Structure formats: C-alpha cells, structure tokens
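In: generate a structure from the sequence data that follows.
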Amino acid sequence: MKVKQLSIFLENRKGRMKNALDVLETGGINIRALSIADTSDFGILRLIVPEPDRAKKLLEEHNFIVKVGEVIAVRMPDHPGGLGEILGILDGQNINLDYLYAFAEQKNEMAIVLLHPENIDSGIKALEDGGAEIITSNEIYGL
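Out: So this is what the prediction gives:
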C-alpha cells in the first residue's frame, strides 16, 4: 500500500537537478512522477521510480544526498472535484497532509495523487474506510 519515494536534496545552483536526472538516465531508471520544492538555498526533488533502492545507491555514488520515504498512491477520477473528494476523506478524519503531487493517466481518464500525510498508516486507513482506490507500488512503477 505504501510507495517508496526518493527525496533528493539539491543545492540551488545551475545544472544540479539535471545532473541528478542524468545519473538516473545513465542508470536506465525511468521516472514515473516527480515534484520539486525549493528555497533560495536548496531544493528537494521528490521522485517515484521503479527501482528506488538502486536509484538511491546510484545517486549517492554521485554525491547526492538522498532519503527514501513513503507516500500513498490513490487513483481518482480526472475531473473537477476529483481531488477534493480524496482530500475530503482525509479532512473528515482530521488527517493533515505534509504535501501531495499528482499526474494524469491518459489511457483511462483517471489521475493518481501521491499523498504524504503526517501519519501514513492513519492516512491509509482513512482512505480505505472512505472508499478511495489505493494502488500498489507495482502499479505506479509500471511493473
């Protein structure tokens, strides 16, 4: 039910994000989803990749600081209000989100939202109880 996510800490300087992505490309690792948050000094590049442990090792071998964490992947209808339904389930259980990011699945007019609540297990339970379609890491990774 949990999906591994890489968080890569990047100095906020020209070419640093591309360097990290080049390492993954050279290693043959495809990116399924990504998000970046930045400040004036550094950024956090969050990635979902099919082989997170191997990707972490490759990046660390190239002097990147990488943390592996977990998120919840939820499939939802790709229409106005789809995300609001998912957030309503969490709000109804007083579950706060640290962050989220999403991407569309063009083949079936659905979207996938990746959620990181303060307590991931409570988030999973609330979503399951609320009827949300939680999907596996293998589905996200395209395996």
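
In: contacts and neighbour counts: CA atoms only from here.
Out: OK.

In: burial count for His62?
Out: Neighbourhood size, His62 [other C-alpha atoms under 10 Å]: 12.

In: ok, now how distant is it from Val68?
Out: According to C-alpha to C-alpha, to the nearest Å, His62 and Val68 sit 16 Å apart.

In: tell me who's in contact with Leu143.
Out: Leu143 sits next to Pro50 when contact means C-alpha atoms under 8 Å, 6 or more residues apart in numbering.

In: how close does it sit to Ile72?
Out: When distance is defined by C-alpha to C-alpha, Leu143 is 17 Å away from Ile72.

In: how about His79?
Out: From His79 to Ile72 the distance is 20 Å (C-alpha to C-alpha).

In: ok, Glu60 next?
Out: Glu60 sits at a distance of 25 Å from Ile72 (criterion: C-alpha to C-alpha).

In: also Pro52?
Out: 15 Å.

In: neighbour count: the two, which is higher?
Out: Applying other C-alpha under 10 Å to Pro52 and Ile72 shows that Ile72 carries more neighbours, namely 25 against 19.

In: count of residues packed around Leu34?
Out: 17.

In: packing partners for the helix or strand harbouring it?
Out: In the assignment (DSSP states H and E), Leu34 maps to strand 33-38. Applying 3 or more C-alpha pairs under 8 Å, 6 or more residues apart in numbering; DSSP states H and E, we find strand 33-38 packed against strand 42-48, strand 97-105.

In: give me whichever of the ones you listed is most buried.
Out: Among these, the stretch with the highest mean neighbour count (mean count of other C-alpha atoms under 10 Å) is strand 42-48, at a mean of 19.

In: what angle sits between it and strand 33-38?
Out: 170 degrees (axes from the mean of the first three to the mean of the last three C-alpha atoms, to 10 degrees).

In: another for comparison:
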Amino acid sequence: MSIGDDSTTAFETIRGRNFPALRQFTIFLENRVGQLLEVVKRFEGTGIRICALSVSDAAECAFVRFLVSDADRGREILERSGLAIIETDLIGVELPEGPQPLLRVCSALLQAELNITQAYPLIVRPNGKPAVAIMVENIEFAMQTLHEKGFTIITEGDLNDDPTKNQ
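Out: So this is what the prediction gives:
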C-alpha cells in the first residue's frame, strides 16, 4: 500500500491536518480559583496554542470546551495530566464578508434543517479572517451544506499554521 496521491484510503477514514472536522476537548473542572489556569499552563512550552475556548459553570464544576492547534498532541497532554476528557467533532467555518455573516451561516444550516447545539468564536483567525466553531447534529451533512453554499471550512491544519510565518 502506498501513501500519497495514489492512496485509496477513503477521506472519511483518516484523521489528520486536513481532516475537515475540528476536535473539541471538554474537561470538567472544580469550581475553584485557578483551575483554568492550571489547564492552560499544561500547554506552556509545547508549541500548542489554544485556538478556541468556552467555559460554562455550574454549582459544583465548570465545563471547559476548547480547540487546540495540534489535537493529537493536545489529547496526550490532557490524558497525561489525568484529566477526564470528552472528544467531539465540530465544524470550523470562516465567516463571510459583509453584514451579518453569522446570520448567513445560521440561515444556511436552518435551510438544511440542521440544529446548532454549540457555537463559539475561534481565538485564532485562520487565513486572517474571523471564524466560528459549531457543533451540529449531523456534521457530514452540515459540512456538505456549507461547502455547497460557498462557505470556507476550517481544517485542523488551519489551526496548526504558524501565525508568524506571514509576518
């Protein structure tokens, strides 16, 4: 079996830099001062950036959801630290130019009868443009719908790009 342009591996069966879904990690933290800082510090010196972040607190714990620039290495760091994690796929979509870009994304998904269950902005700006991470009920259909309507899908490779290389 060769690897490269002649590869017959189905796109849907591989995972890597250009896989179209973004991997979100959810961790549960005690509702105590400094807990988020401890998690963020675990990535210090690794070259891995936190690219998106969402924190929802409850009485006893906080749910922290985030995307990192290297999901495979990020998972290893979280697992080594003993944190319980949940990994899910999200769609990263670049917001189009013009007024109300989020309205255009939501409208496209609504027309396809797709429900958004989570959404938050990316801290990094792949391709220099604003983008959001979205969780939907049917990720494959949502990606197909957004692609057909001309939206740019953000891949894991877009999050891993070095922001200093274009300066």
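
In: TM-score of the superposition?
Out: The TM-score (TM-score structural alignment, normalised by the length of the first structure) is 0.87; 142 aligned residues with a C-alpha RMSD of 2.1 Å.

In: coming back round to it: adding distance to Arg32 of the first structure, write the helices and strands packed on strand 33-38 of the first structure out as JSON lines.
Out: Listed next are these as JSON lines, based on distance: least, C-alpha to C-alpha, whole Å:
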{"stretch": "strand 42-48", "distance to Arg32 of the first structure": "5"}
{"stretch": "strand 97-105", "distance to Arg32 of the first structure": "9"}
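
In: out of those, which gets nearest to Leu6 of the first structure?
Out: strand 42-48 (5.1 Å; C-alpha to C-alpha).

In: the closest one to strand 97-105, inter-axis angle?
Out: Strand 42-48 of the first structure runs at 50 degrees relative to strand 97-105, counting by the same axes, to 10 degrees.

In: aligned partner of Gly15 of the first structure in the second structure?
Out: The equivalent of Gly15 of the first structure in the second structure is Gly34 (alignment by TM-score structural alignment).

In: err, Pro52 of the first structure, not the other one
Out: That one, Pro52 of the first structure, aligns with Ala71 by TM-score structural alignment.

In: same deal with Leu97 of the first structure?
Out: By TM-score structural alignment, Leu97 of the first structure lines up with Ile116.

In: contacting residues for that match?
Out: Residues near Ile116 of the second structure by C-alpha under 8 Å, 6+ apart: Leu109, Ile134, Met135, Val136, Glu137.

In: only the buried subset of the residues you listed, as a PyMOL command please.
Out: The following PyMOL line selects those of these that are buried, judged by 16 or more other C-alpha atoms under 10 Å:
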select buried, resi 109+134+135+136
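
In: conserved subset of the contacts of Ile116 of the second structure in the first structure?
Out: Retained in the first structure: Ile134, Met135, Val136, Glu137, out of those (criterion both residues aligned by TM-score structural alignment, their matches' C-alpha atoms under 8 Å).

In: the residues you listed in strands, which ones?
Out: Counting by DSSP state E, these place Ile134, Met135, Val136 in strands.

In: ok, the residue lying closest to the first one once chain neighbours are set aside - contacts?
Out: Think Ile134 of the second structure. In space, and not counting its chain neighbours, Ile134 of the second structure is closest to Ala119: 4.4 Å by C-alpha to C-alpha, 6 or more residues apart in numbering. By C-alpha under 8 Å, 6+ apart, Ala119 of the second structure lies in contact with Val132, Ala133, Ile134, Met135.

In: burial measure for the second one, as a count.
Out: The criterion is other C-alpha under 10 Å. On that basis, Ala133 of the second structure has 26 neighbouring residues.

In: from Ala20 of the first structure, how far out is whichever residue in the first structure pairs up with it?
Out: With TM-score structural alignment as the criterion, Ala133 of the second structure lines up with Leu114 in the first structure. To Ala20 of the first structure, Leu114 of the first structure is 21 Å away according to C-alpha to C-alpha.

In: got it, and Pro50 of the first structure?
Out: Applying C-alpha to C-alpha, the value for Pro50 of the first structure to Ala20 of the first structure is 16 Å.
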